[in-house]
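Engineer: This is a predicted model, with the sequence first.
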Amino acid sequence: MLVCDSFGVGDAPDAAAYGDAGSDTLGNCARAVGGLRVPALEGLGLGYLTRIEGVAPRAEPGTAHGRLTERSAGKDTTTGHWEMAGIVLDRPFPLYPEGFPPEVIEPFERAIGREVLGNVPASGTEIIERLGAEHLRTGRPIVYTSGDSVFQIACHVDVVPLETLYEWCRIARGILVGEHSVGRVIARPFEGEPGSFRRRPERRDFSVPPPGPTLLDRCLEADVAVYGVGKIRDIFAERGLTEAVYSDSNDHGIDLTLGYLRRPGPALVFTNLVDFDSKYGHRNDPQGYARAVEALDGRLPELIAALDGGVLFLTGDHGCDPTTPSTDHSRERTPLLAAG
């Protein structure tokens, strides 16, 4: 199961209710750059799912294709992955368009022994650039949210050690319960100097646990190994996994996936490739997004060749159209491409 984070193929029927009418991550991205060159994805039937410049509507024998429409409320990573694994949410996770209320922020500040900066919805790169210098001077963590149900904590690695940042996230996770059960608390370490801050790859997500058994749990019950690559272990709160490993990039995630595919015995390899979303979708960078899609396409033949009688399912968890003014996720249909 290969989840290309934010691979949207056109607005969902209820997209207007989320402010996302007209979103089409792959289609709009292709138009913005003059077309995509993705022969492997084309052969899997991607061109049938939405109009993508440069991608013909065709499919090779032995493949299958379709579009998925999310039943759950919401358009976030946790909701999308949980639904793939059999959990449908009737209510979305809470959002905080005005920032987090005192009953959340004040106990968090008391627990970590310092006040926070920010506490507003923001783009991660923008708020780090805006408040990073003050964070360096004061040591106060940058707390922010977005259009998704997230409590994000950004800290410079020279000011707050990674393990301290992770502990602060665990503290926040313990506070964010009940009506404030956000989908994820996210550690956002960064480095560099004012004017040239850079995110570090040691991001960690602290998710609320799934409310019931998932496909991963059922696989383990059936003596099928489950290997998680990327942030899968975080999304499922480390449940239902035989083994899991973080990845540093899309290419690294594919390398790790290939390693698991070569192991003997029946297995589900569940991989999240996050670069599409985190590096390009949220940063409104269609050129970078297009390059990442084409790079993935170049590696798909390796993955298919390594299946050894298995099946590849390629999909997405939501959209994140880099051509719209918003930097948030978009409520879109997602692809289901299969080969093997």
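Structural biologist: Looks like it came in fine. Numbering: from 1, shown residues only.
Engineer: CA only for contacts and neighbour counts going forward, please
Structural biologist: Will do.
Engineer: the longest helix in the chain is where?
Structural biologist: The longest helix of the chain (DSSP state H) is helix 286-305.
Engineer: Packing partners of that one?
Structural biologist: If you count contacts as 3 or more Cα pairs under 8 Å, 6 or more residues apart in numbering; DSSP states H and E, helix 286-305 packs onto helix 25-33, helix 39-43, helix 250-261.
Engineer: and of these, who's closest to G139?
Structural biologist: Minimum separation from G139 across these (Cα to Cα) falls at helix 250-261, 32.0 Å.
Engineer: Any buried residues in that closest one, and which?
Structural biologist: N250, D251, G253, I254, D255, L256, T257, L258, Y260, L261 (16 or more other Cα atoms under 10 Å).
Engineer: quick one: E109 from E134, how far?
Structural biologist: 17 Å (Cα to Cα, to the nearest Å).
Engineer: ok so, going back, now do the buried residues in the longest helix of the chain.
Structural biologist: Within helix 286-305, the residues that qualify as buried are 286-294, 296-297, 300, 303-304, counting by 16+ other Cα under 10 Å.
Engineer: what sits up against that helix?
Structural biologist: For helix 286-305, contacts defined as Cα atoms under 8 Å, 6 or more residues apart in numbering pick out 29-30, 32-33, 36-41, 250-251, 254, 258, 275-276, 279-281, 312, 322-323, 339-340.
Engineer: Excluding its own residues, what touches the next helix or strand after it? List them.
Structural biologist: Downstream of helix 286-305, the first helix or strand assigned by DSSP states H and E is strand 312-315. Contact with strand 312-315 is made by 1-4, 7, 304, 334-340, as judged by Cα under 8 Å, 6+ apart.
Engineer: switch to 7 Å and redo it
Structural biologist: Applying Cα atoms under 7 Å, 6 or more residues apart in numbering, the external contacts of strand 312-315 come out as M1, L2, V3, C4, I304, T334, P335, L336, L337, A338, A339, G340.
Engineer: cool, and stretch 47-56?
Structural biologist: With Cα under 7 Å, 6+ apart as the test, stretch 47-56 has contacts from 9-10, 26-27, 30-31, 34-37, 42, 57-58, 66-67.
Engineer: Included below, for side-by-side comparison, is a second structure:
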Amino acid sequence: MAGRDGLVTARVWRRVVLITLDGVGVGGQPDAADFGDQEASTLPHVAERCGGLCLPTLERLGLGRIVPVSGVPAVAAPRGLYGRMLERARGKDTTSGHWELAGLVQDEPFSTYPQGFPEAVIDAFATIAGVAPLGNIAASGTEILQLLGEEHLRSGRPIVYTSVDSVFQIAAHEQVLPRESLYALCEKMRRVLDPYHVGRVIARPFVGTAAGNFERTAGRRDFAMPPPADTLLDRMEQQGLTVYGVGKIRDIFAGKGITRSVKSSSNSDGMAKTRKALGEVDRGLIFTNLVDFDMLYGHRLDVRGFGRALEEFDAWLAGFLPALEPGDLLVITADHGCDPTTPGTDHTRESVPLLVWHSGLKRGGSLGIRRSFADVAATLADMFGVRVETGSSFADQLG
């Protein structure tokens, strides 16, 4: 099969499973200090604080050779290809990370509003919602419910909040503003915020009766800006290949280039649906986001929960690998960091792990430090005979 720039891949590839461990960074990028993240190193710090992690499957693939991870030795003969990747885009958010994995490097960062959104945006919200919002501050999702949840129940006013990331988040109790009404409000605000270059509008439904027991539900939905140019996903779709999104992948790409998708309510649900997708995709890409690392543990500074989630993924992976057939490729990576051991609750500017495996791989080895997440897109483009304009392919190292 001829790939980009004349590269010939002898193997006939059938499917790629690309799993993004949301927020599982492996150490600050060279420019991390510009973001205040010079001390961030999500996976190593979580492992250290947990007294070591038991990740035998990831260990065999070569995880311990990427960075030192307590409890995960650097095996002499890893079964997989391993490395780490730097993000070229000047950001540390979900959207820019995933877009770059798909070959679209964002030259202009999304706008952020850590001091709150402009008056014109809030006025537009009030006109659409029929009531002025509460909040309009930067806060974590759990903090904002403790701070304003009870006032929301009394007044019926939705809660608007943000973070250092480019997000406009709307929280509402499901008995005050039903999910579908919340989603409709988010869709309208998505159009309002496009000129402000805000990456995502996020619906955050919650339940509970008082500040001590408010909980966000699985009804979260992201309304992202559509990618401004075609990505690998579009090119694959144009060639009649399946692009199957699991979790929030469809939301991240605003549906562009996605031929089929399923939502997930948790990591375990996303893993189960990834396994199920093997029986539904004949040729193409299964693109999965496992969000709990970031949403439930990184942002909430839950180190132990983060560690347990990593071990649960590793145990699932041990049973998943045998389900992959000849012609299937597995790629495991992340989109940014979310170090629960450093100050603050936001994403961290980190390099991300890169683990690659297929059943015909004769020997593992290093993929080095990749200069862009887009190297993943370039590699998949070579495998499937489509074209992307960014990234450096490592398809010739797949064996």
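Structural biologist: The structure has been received and is ready for your questions. On a predicted model such as this, the values are computed, not experimentally measured, just so you know.
Engineer: Got a TM-score for the two of them?
Structural biologist: These two chains, once laid on top of each other, score a TM-score of 0.98 by TM-score structural alignment, normalised by the length of the first structure; 339 aligned residues with a Cα RMSD of 1.0 Å.
Engineer: and P97 of the first structure, which of the helices and strands packed on helix 286-305 of the first structure is closest to it?
Structural biologist: helix 25-33 (23.4 Å).
Engineer: tell me, the closest one lands on which residues of the second structure?
Structural biologist: Aligned using TM-score structural alignment, helix 25-33 of the first structure spans residues 42-50 in the second structure.
Engineer: ok, now stretch 155-168 of the first structure?
Structural biologist: Mapped onto the second structure using TM-score structural alignment, stretch 155-168 of the first structure spans residues 172-185.
Engineer: again with stretch 101-116 of the first structure
Structural biologist: Using TM-score structural alignment, the partner range for stretch 101-116 of the first structure is residues 118-133.
Engineer: Could you dump the helices and strands packed on helix 286-305 of the first structure into a markdown table with distance to D14 of the first structure added?
Structural biologist: Putting these into a markdown table (distance: least, Cα to Cα, whole Å) gives the following:
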| stretch | distance to D14 of the first structure |
| --- | --- |
| helix 25-33 | 16 |
| helix 39-43 | 27 |
| helix 250-261 | 30 |
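Engineer: that older thread, weed out the non-buried ones from the contacts of helix 286-305 of the first structure.
Structural biologist: In those, burial by neighbour count holds for 29-30, 32, 36-41, 250-251, 254, 258, 275-276, 279-281, 312, 322-323, 339-340, counting by 16+ other Cα under 10 Å.
Engineer: Where does F270 of the first structure sit: helix, strand or coil?
Structural biologist: Following DSSP: H, G, I helix; E, B strand; the rest coil, we place F270 of the first structure in the strand state.
Engineer: how far away is the aligned residue in the second structure for it from A218 of the second structure?
Structural biologist: Counting by TM-score structural alignment, F270 of the first structure lines up with F287 in the second structure. Separation of F287 of the second structure from A218 of the second structure (Cα to Cα) stands at 20 Å.
Engineer: Comparing those two, which residue is more hemmed in?
Structural biologist: Taking neighbours as other Cα atoms under 10 Å, F287 of the second structure and A218 compare with F287 leading, 24 against 13.
Engineer: you'd agree that one is up against V16?
Structural biologist: No. Taking contacts as Cα atoms under 7 Å, F287 of the second structure lies outside contact range of V16: 8.1 Å.
Engineer: any idea how far R299 of the first structure is from the aligned residue in the first structure for G80 of the second structure?
Structural biologist: For G80 of the second structure, the aligned position in the first structure is occupied by T63, per TM-score structural alignment. Plainly put, T63 of the first structure is 17 Å away from R299 of the first structure if you go by Cα to Cα.
Engineer: cool, and Y260 of the first structure?
Structural biologist: In terms of Cα to Cα, Y260 of the first structure sits 16 Å off from R299 of the first structure.
Engineer: go on, N284 of the first structure?
Structural biologist: N284 of the first structure is 24 Å from R299 of the first structure, by Cα to Cα.
Engineer: Next: Y96 of the first structure.
Structural biologist: As judged by Cα to Cα, Y96 of the first structure and R299 of the first structure stand 39 Å apart.
Engineer: What of I105 of the first structure?
Structural biologist: To R299 of the first structure, I105 of the first structure is 44 Å away according to Cα to Cα.
Engineer: Do me a favour and get the end-to-end distance for stretch 205-215 of the second structure?
Structural biologist: One end of stretch 205-215 of the second structure sits 9 Å from the other (Cα to Cα).
Engineer: Tell me if I'm right that T42 of the second structure and G25 touch.
Structural biologist: Yes. Using Cα under 7 Å, T42 of the second structure is in contact with G25, at 5.1 Å.
Engineer: so what sits against both of these two?
Structural biologist: Shared contacts of T42 of the second structure and G25 (Cα under 7 Å, 6+ apart): G337, C338.
Engineer: Now do the SS call for the residue lying farthest from the centre of the first structure.
Structural biologist: Among residues of the first structure, the one most distant from the C-alpha centroid is R137; the distance is 31.4 Å, by Cα atoms, centre = their mean. Three-state assignment for R137 of the first structure (three-state DSSP): helix.
Engineer: which position in the second structure aligns with it?
Structural biologist: Structural alignment (TM-score structural alignment) places R137 of the first structure against R154 in the second structure.
Engineer: Isn't I170 of the second structure up against I202?
Structural biologist: Yes. I170 of the second structure is in contact with I202 according to Cα under 7 Å; the separation is 6.2 Å.
Engineer: any idea how far the nearest residue to E48 of the second structure once chain neighbours are set aside lies from L53 of the second structure?
Structural biologist: Spatial nearest neighbour of E48 of the second structure, excluding adjacent residues (Cα to Cα, 6 or more residues apart in numbering): S70 at 5.6 Å. In this view, S70 of the second structure and L53 of the second structure are 6 Å apart by Cα to Cα.
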